[in-house]
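> could you work out the structure for the sequence below:
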Amino acid sequence: MLKLIIGNKAYSSWSLRGWLAVKQSGLPFEEITVPMFDEEWNRRREGDEFAPSGGKVPILWDDKTVIWDSLAIIEWLADKTGRDRYWPTDDAARGMARSMAAEMHSSYQNLRRDYAMNVRKQFPPTELSEDVRAEIVRIMELWAQARALHGRGGPYLFGTFGAVDIMFAPVVTRFATYSIPVPRFAAAYMAAILDHPWMREWIQAAQDEPWIIENYEVPAT
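Model (predicted):
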């Protein structure tokens, strides 16, 4: 059976991506949640299960094979269970989807830094910096293009739920947590993501976690 090691569900955006990727595979898996940044965090990261990843989460163990990094987990599981589970079948749509997923993987550092994920909170809106605003505009452009060109088959970016939605799901939670205004089409997409049964399961589980990271419990400034 697959084994997935993740961080706190309240705060760990990359863990959410890895977890959604495994859920999308349809394969059974053992889930191990490791609280981040508590007094045992550094000791745990030195263990054998963490070693291949450099002490980062998520980590997927498939028998003796270890895969870390959320996008790598998506690709591993797509190869294992069928790429159509994760990526559009149309060439143009698939090319765009892969590009969007890769851009999400490597970009938007200002949004990530200033607006940490916390699915247990909702803060009032604040003034956005120009750098963050520019990144949000870029995300809105990508979402609009994907929905207009390839989103006719359902409420997600490329119609049906897939790898791109997995990659952007933590961004959706950030927009909701920090009350960031978005256009109507984006609000509809966010509602579809947040109403997905796996997202509801993750967010509900986060409410029951006992761990608190104080830095993530205050509004963005």
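> only C-alpha atoms for contact and neighbour calcs from this point on.
Noted.
> give the buried residues for the lengthiest helix in the chain.
Looking across the chain with DSSP state H, the single longest helix is helix 130-150. For helix 130-150, a neighbour-count test (16 or more other Cα atoms under 10 Å) marks 132, 135-136, 139-140, 142-144, 146-147, 150 as buried.
> and of those residues, the nearest to N42?
Of all the buried residues of helix 130-150, N42 sits closest to V132, with 31.2 Å by Cα to Cα.
> how about this one, so we can line them up?
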Amino acid sequence: MHLIIGDKLYSSWSLRAALALELTGVDYSEELIKLNQSDTRERVLKYSPTGKVPLLKTEHGVIGDSLAIAEYLNEQFPGAQLWPKDIAARAQARSACAQMHSGFFAIRGNMSFDLSRNAPLSPVLADVQVEVQRMTALWAECRAVATETGPFLFGGACLVDAYFAPIAVRLRTYQVELSAVDAAYVETIYQWPAFKAWHKAGLEEVVR
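Here you go, the predicted structure:
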């Protein structure tokens, strides 16, 4: 498989797809198309009519959208157990990912993804604060139905953690004050080897 992504420093959706692939444990190749360049859209359109990344080239065709990629990987690699085993936990995990996928526009619009940032948001808009509170409540809802122990939302790392990794980045890089349990989860994401590798590569893009 071949994953087409945007800048690791800035592309949160690409990060989600990459972490999902890492969860499978399979080998794949990677192609980075720099965003916001004069030829960005032209280069992406060679693979997909959406003009957006990430894209996953597979034997079954090119798959666009990180959630579609995640579900494809879940079907192709059932042994990797990308979703929680328990039915209720799995349903909640899927719901959490869907909510992230289709919402939280205030966070996304006002707290842009940038691995190199280290400064608080000022001022903190009311709708941003509401969404941060909803996000941490959503994390609590995931923990409440988890049946396995571990530092991730459902015990071990799964697709829901791939989906919330970019939020963890935003909360840390914008220095959002968190409860001890939520701060611990953000630290878990930052210590996740798959994320650490992406984070290191993203920061290296700054000095290129």
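> need the TM-score from the superposition.
For this chain pair, the superposition-based TM-score is 0.94 by TM-score structural alignment, normalised by the length of the second structure; 208 aligned residues with a Cα RMSD of 1.7 Å.
> switch the buried residues of helix 130-150 of the first structure over to JSON lines; also include distance to A101 of the first structure.
Output for these, formatted as JSON lines (distance: Cα to Cα, whole Å):
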{"residue": "V132", "distance to A101 of the first structure": "19"}
{"residue": "E135", "distance to A101 of the first structure": "15"}
{"residue": "I136", "distance to A101 of the first structure": "15"}
{"residue": "I139", "distance to A101 of the first structure": "11"}
{"residue": "M140", "distance to A101 of the first structure": "14"}
{"residue": "L142", "distance to A101 of the first structure": "11"}
{"residue": "W143", "distance to A101 of the first structure": "12"}
{"residue": "A144", "distance to A101 of the first structure": "15"}
{"residue": "A146", "distance to A101 of the first structure": "12"}
{"residue": "R147", "distance to A101 of the first structure": "15"}
{"residue": "H150", "distance to A101 of the first structure": "15"}
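> what about the helices in the second structure?
Secondary structure of the second structure (DSSP H): helices located at 12-24, 40-45, 66-76, 87-102, 105-110, 126-145, 159-173, 180-191, 193-206.
> any idea how far P151 of the second structure is from whichever residue in the second structure pairs up with H196 of the first structure?
Aligning on TM-score structural alignment places H196 of the first structure opposite W192 in the second structure. Note on W192 of the second structure: its distance to P151 of the second structure, by Cα to Cα, to the nearest Å, is 10 Å.
> try A126 of the second structure
As judged by Cα to Cα, A126 of the second structure and P151 of the second structure stand 30 Å apart.
> burial check on P155 of the first structure, number of neighbours?
18 (other Cα atoms under 10 Å).
> what do we get in the second structure for it?
Looks like P155 of the first structure aligns to P151 there (TM-score structural alignment).
> residues contacting its match?
P151 of the second structure sits next to 185, 188 when contact means Cα atoms under 8 Å, 6 or more residues apart in numbering.
> redo that, cut-off 10 Å
P151 of the second structure sits next to 143, 157, 181, 184-189 when contact means Cα atoms under 10 Å, 6 or more residues apart in numbering.
> ok, now how distant is the residue lying closest to R41 of the second structure once chain neighbours are set aside from D182 of the second structure?
Excluding its sequence neighbours, the residue lying closest to R41 of the second structure (Cα to Cα, 6 or more residues apart in numbering) is G51, at 5.4 Å. From G51 of the second structure across to D182 of the second structure, the span is 35 Å (Cα to Cα).
> next one: D39 of the second structure
Per Cα to Cα, D39 of the second structure is found 40 Å from D182 of the second structure.
> likewise N118 of the second structure?
Applying Cα to Cα, the value for N118 of the second structure to D182 of the second structure is 18 Å.
> of these two, give the one with the bigger neighbour count.
Higher neighbour count among N118 of the second structure and D182: D182, with 18 against 12, using other Cα under 10 Å.
> quick one: map that one onto the first structure.
Mapped onto the first structure by TM-score structural alignment, D182 of the second structure lines up with A186.
> for the aligned residue in the first structure for G202 of the second structure, grab the count of nearby residues.
Under the alignment (TM-score structural alignment), G202 of the second structure maps onto A206 of the first structure. A206 of the first structure has 18 neighbouring residues, counting by other Cα under 10 Å.
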